[in-house]
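Asker: sequence isn't available, so here's the structure alone:
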C-alpha cells in the first residue's frame, strides 16, 4: 500500500510501541517516510538540472493532489484514504489548476490591453 505523506499507520508491537524493521524509534528522530534522500540533482562541478515543463506540471499536480488528500483526511479526522478520497483530491486539483490557468491568462490579457502608466481607473484584482 502507498504511504502518502507518511500518514499510513505503522504496525505496532505487543507493547504498543511502533515497530519499524531494523530500526529503533528514538524521540526526535524522523520517521523513515519523513527522511529525505540524498539529492543527486546538483553534483559539484555540474549545473543543477531542471525538469521538462510537462514533467514539472505533472509533479506540481501530484503534489497539489497529495496536499488536498491530506487536508481531506485531516478535516474528516481519518488516517486512511479511500479510492473515492483520492479521486476527489485529483478532481479538486484539476479544478484549482484550471482556475489558476484562467486567472493567469486574464492577468496577461489585461496587462496587454492597457499598458502600465496609461490613464484610467486602477485595475481591481479579486481574491
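Answerer: Cool, got the structure. These numbers were taken from a predicted model, which means no experiment stands behind them.
Asker: going by C-alpha atoms from here, please, whenever you check contacts or count neighbours.
Answerer: Fine.
Asker: what is the longest helix along the chain packed up against?
Answerer: Counting residues, the longest helix found in the chain (DSSP state H) is helix 83-113. Helix 83-113 sits against helix 53-76, with contacts defined as 3 or more Cα pairs under 8 Å, 6 or more residues apart in numbering; DSSP states H and E.
Asker: pull out the buried residues from the helix it packs on.
Answerer: 61, 64-70, 72-73 (16 or more other Cα atoms under 10 Å).
Asker: try this one next to it:
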C-alpha cells in the first residue's frame, strides 16, 4: 500500500480460522466499572484521606459552578474559587464534628 513517513504496513498473516472460512471469535470489551457507586479507599492515612476528600469536593464544586454559569470551560479563577470553597466547607465540617462545650448548659447547673 502506501508508505507513510517511511513505514510500511505489516503483512497480514493468514490464520487457521481465516483459511477455513470461519470468523474469529469477537473480542468482548471488559465490563465497565460502575461509576455510580462510591469507592472507599481501603486504609489511607488521615492526611491522604483529607487531601483526597478535598480534591473530590473541589472537583464537584467546580462542576457545579460551571453548570450554574452555563459554561463548559473553567478558568484558573474558577478552580481557585472551588478550592477555597472546598477548604471552607471542610473546615466547617471539622468544626461541627468536634464536641463543643456548651456554656449555656453550664449556666443552668449553677444553682
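Answerer: Arrived safely, thanks for sending. Note that the coordinates shown come from a computational prediction; the quantities given were computed from them, not determined experimentally.
Asker: give me the TM-score for this pair.
Answerer: The pair, once superposed, lands on a TM-score of 0.53 when counted by TM-score structural alignment, normalised by the length of the second structure; 70 aligned residues with a Cα RMSD of 2.8 Å.
Asker: what angle do the longest helix of the first structure and helix 53-76 make?
Answerer: 120 degrees (axes from the mean of the first three to the mean of the last three Cα atoms, to 10 degrees).
Asker: before we move on, back to that, dump the buried residues of helix 53-76 of the first structure to a markdown table, plus distance to residue 91 of the first structure.
Answerer: Below are the buried residues of helix 53-76 of the first structure laid out as a markdown table (distance: Cα to Cα, whole Å):
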| residue | distance to residue 91 of the first structure |
| --- | --- |
| 61 | 10 |
| 64 | 11 |
| 65 | 8 |
| 66 | 12 |
| 67 | 13 |
| 68 | 10 |
| 69 | 11 |
| 70 | 14 |
| 72 | 13 |
| 73 | 16 |
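Asker: from these, pick the one nearest residue 108 of the first structure.
Answerer: Closest approach to residue 108 of the first structure among the buried residues of helix 53-76 of the first structure (Cα to Cα): residue 61, at 22.2 Å.
Asker: please list all residues in contact with the closest residue to the closest one other than its chain neighbours.
Answerer: Closest residue in space to residue 61 of the first structure, ignoring its immediate chain neighbours: residue 93 at 6.5 Å, by Cα to Cα, 6 or more residues apart in numbering. Applying Cα atoms under 8 Å, 6 or more residues apart in numbering to residue 93 of the first structure gives the contacts 61, 64-65, 68.
Asker: tell me the secondary structure for whatever residue of the second structure lines up with residue 50 of the first structure?
Answerer: Residue correspondence to the second structure (TM-score structural alignment): residue 50 of the first structure is matched to residue 43. Assigned by DSSP: H, G, I helix; E, B strand; the rest coil, the conformation of residue 43 of the second structure is coil.
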